[in-house]
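**Q** when you get a sec, could you give me coordinates for this:
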Amino acid sequence: MNKAVIVEAKRTPIGRKNGMLHRFGPHELLIPLLNHAAKMSNNKIDDVIIGNVVGPGGNVSRLAVLEADLPVSIPGLTLDRQCSAGLEAIRIACCFIQAGAGKCYIAGGVESTSTSPFLSRARFSPDKIGDPDMGVAAENVARTYGITRELQDEYTLLSYERSFHAFKQSLFAKEILAVNEYNQDEEFLKERDIEKLVRRARPVFKKESGTVTAANSCGINDGASTALVMEEGLAREMGLQPVLRYLDSEVCGVHPCFPGIGPVPAIQQLLERNKLTIAEIDLIELNEPFAAKIVACSKALSIPYSKLNVHGGALAIGHPYGASGAILITRLFYEVQRRKNCTYVLAAIGSGGGIGLAILFEVIGED
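**A** Okay, the predicted model is just below:
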């Protein structure tokens, strides 16, 4: 079987909805990422696979390919698996390579909530099952799994602390390709008293009995992220250093009223199939739409915070829906190179409708 490896991963800076990236459509956010990956691969690209959630519809990937002046022979594929879309795009590229369908893909996701033409979200589930908004679903998870406001706020402060520390240490600089003059995440453009904001925030989705607040929830954001996924032999022939080798993945469904718990069975099944335990996974990136979800998943899987989202995540820097899964991979890509002592790493995400997706990678040392 062919082996799929990731040889490069980049993201744009992340902007708030109607913030610094508000004038860029999704295809425009992708252009610097596509040009960078195409140059690295000498345009040996079989396809560009992009996850996108909130529009504008059509084939955003194909439009971006043409706008970026890539060869017209690259068809472009756009997919929607809600917040899992960017991670799913990378998973599909890896599976295509394993199957021999191609040898070189640009895969990831993009979201421009600022330019979305849709005033309300799409349906996640039929009413007869339950179709809660994601904030209400986070409350469902918190209540069912016993995740208190205090636990959520504690994790939120940890995520912010880690993200701001990484920013001040310039750890995010290698991840980011500028979009015009914008080269850092909007969240870091001004100092704020985060602890005061977190402690004082009131419940948003269930005002009387809720525990989920605006502070322990992610923002609504714009941004993009892609990985260059190649067949390992081709990458080495081209003198490119593989960093992450795809081993396996799992996607599964959970009840739509509890989408935040989706990563749990996906990770459990993935580890069981590969005869691994959480203790043997060196780093885990788990998307952070709500602190309630992270704490619940961490407790259910016995994941220590020391190996989970070690430089923070979406609670602090934002959640551009379709791109967030690819951002998880980008974060792992650079962190394993800094640590140089990792063997297995894992990225996972849960999405609207009750979907959990997880990917397992083996870390490749330098030749």
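
**Q** all contacts plus neighbour counts: C-alpha atoms, from now on.
**A** Will do.

**Q** so the spatially most central residue of the chain, which of the three states?
**A** Nearest to the geometric centre of the chain sits Gly325, at 2.1 Å (Cα atoms, centre = their mean). Three-state assignment for Gly325 (DSSP: H, G, I helix; E, B strand; the rest coil): helix.

**Q** could you find the closest non-adjacent residue to it?
**A** Leu87 (4.1 Å; Cα to Cα, 6 or more residues apart in numbering).

**Q** tally of neighbours for the residue lying closest to Thr211 once chain neighbours are set aside?
**A** Using Cα to Cα, 6+ apart and skipping residues adjacent in sequence, the residue nearest Thr211 is Arg149, 4.8 Å away. Number of residues near Arg149 (other Cα atoms under 10 Å) recorded here: 18.

**Q** quick one more, to check against the first:
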Amino acid sequence: MALASKGIFVVGAKRTPFCKYGGSLRELPASQAFAAAAKDALNSGNLNPTLVDSTVVGNVNFLSQCDGGKTPRYCGIYAGVSIDKPALGVNKACGSGLQALLTGVTEILTGSADVCLTGGTELMSSLPILVRNVRFGTTLGSTYHFEDHIKKRFLDSYTGLSLEKMAENIAVKYNISREMSDDFALKSYLKWKAGQESKHFNDELTSLKVILRKKEVLVDRDELTEVNITSDNMAKSLPLLEDGAVVTSLNSSVPADGAAALVLANEATIKRNNLIPLARVSGWATVGVDPLETGLAAVPAVKKLLQVTDTDIDSVDLFEVNETFAAQVLATVTELKIDDSKVNVNGGALVLGNPVAATGARMAVHLVHHLNHIKAKRAIAVSSCGGGQGVAVMFEAI
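**A** Modelled structure (predicted):
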């Protein structure tokens, strides 16, 4: 699926700080995290929440969160959307936040909505510890093990491989060394640090108050898992796989908590309410690939997007490529022949962490603000998704 479009605009875009696993957002419901960003996005866009016709929210690990499958519904209600307006949850693994945006775009293009509240939310801290084979009774003398859903590397049923093994295979295929991966991850941290110091995130961040250990805490900046990343501790990090040499915990993204919201509107709504849009959604593409090539699905997604929008790679000023693993971003940049100075210019998931369904929406939020900040024209957010899928979205400055 791919389409070029000119009549859909982003009128508000905000995100919560991304917080480390077990950090400041750990006791906040996923719907409340999204609502905080959504209310700020609506307010910053000068849009009354009652004008929202539909809420579409990415949320992958919904069963572990307090509202379960109802999370997207309450994302809208808690943000002020009228109760009579519907909501939809989207799960496209790491591309969920971007797919939620595209689903909202489609609703507007088909005329079923004028304004859509979209984005993604994920509280990885709420993921469970599992105990298998006890639901229907236990056996005397049997041993039952706790499985940490965060730490356990689950094998994909189709490929029989873990994501870490697939990333290791990509590194081998593209001759990506451990040093190259470590260098990319370190640069992601340094770019985020420079962006933080230059206040590049100020326009996109939503501050919120949470209750943590029975005390009210203000969360107003990103909370990193690793607060002092250096080339020395990068080099000392051990490979994650016994038979691997490249993929480590420091050149891979780690679980995190966060939410990001984008408000979309058509041209008639913009004119009728005198809104000032942040950017235009000018095209998108979604693709499927062999699940063995999961980490490279961003490549055909971008190629298809450029084709449908009649655009060449050099005319795109900014790229946000999901940093699940450093190796797969390096391979993507190589395959697409992207100028690496345009890629993840203020860091990515390698430093911020990866709240799965929120990451794609965070990339989009950052791009629509940074386009205006540096007065650029065009940007693409792209993610490879588990199971062999890719999703890419193009934004243009107004």
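
**Q** under the alignment, what does the residue nearest to the centre of the first structure map to in the second structure?
**A** In the second structure, Gly325 of the first structure lines up with Gly360, judged by TM-score structural alignment.

**Q** and Gly80 of the second structure, how close does it get to Ser31 of the second structure?
**A** According to Cα to Cα, to the nearest Å, Gly80 of the second structure stands 12 Å off from Ser31 of the second structure.

**Q** mind listing the strands for the stretch 251-398 of the second structure?
**A** Secondary structure of the stretch 251-398 of the second structure (DSSP state E, counting those that start in this stretch): strands at 256-266, 279-288, 318-321, 378-385, 389-396.

**Q** returning to that earlier point: Gly80 and Ser31 of the second structure: which is more packed in?
**A** Ser31 (29 against 18).

**Q** check the secondary structure at that one for me.
**A** helix.

**Q** got a list of what the nearest residue to it once chain neighbours are set aside touches?
**A** Setting aside the residues directly before and after it, Ser31 of the second structure is nearest to Cys75 in space (Cα to Cα, 6+ apart), at 4.5 Å. Contacts for Cys75 of the second structure (Cα atoms under 8 Å, 6 or more residues apart in numbering) come out as Ser31, Gln32, Phe34, Ala35, Thr55, Val57.

**Q** let me know the closest of those to Ile313 of the second structure.
**A** Of all the contacts of Cys75 of the second structure, Val57 has the smallest distance to Ile313 of the second structure: 29.5 Å, by Cα to Cα.

**Q** show me what Pro353 of the first structure aligns to in the second structure.
**A** Not quite, residue 353 of the first structure is Gly, not Pro. Per TM-score structural alignment, Gly353 of the first structure is aligned with Gly387.

**Q** for Gln337 of the first structure, that is, sorry about that
**A** Match for Gln337 of the first structure (TM-score structural alignment): Asn372.

**Q** contact partners for its match?
**A** Leu278, Ala397.

**Q** to which residue of the second structure is Pro289 of the first structure aligned?
**A** For Pro289 of the first structure, the aligned position in the second structure is Thr324, judged by TM-score structural alignment.

**Q** find the nearest non-adjacent residue to that match, please.
**A** Going by Cα to Cα, 6+ apart, Thr324 of the second structure has Ser253 as its nearest residue, at 5.0 Å.

**Q** is it true that the residue nearest to the centre of the first structure touches Gln82?
**A** No. Judged on Cα atoms under 8 Å, Gly325 of the first structure makes no contact with Gln82 at a distance of 10.2 Å.

**Q** does the counterpart of the residue nearest to Ser31 of the second structure in the first structure lie in a helix or a strand, and which?
**A** The equivalent of Cys75 of the second structure in the first structure is Ala64 (alignment by TM-score structural alignment). Element membership for Ala64 of the first structure (DSSP states H and E) is helix 60-67.

**Q** strand 256-266 and the longest strand seen in the second structure, what's the angle between them?
**A** The residue-count maximum for a strand in the second structure (DSSP state E) belongs to strand 2-15. With axes from the mean of the first three to the mean of the last three Cα atoms, to 10 degrees applied, the angle from strand 2-15 of the second structure to strand 256-266 works out at 120 degrees.
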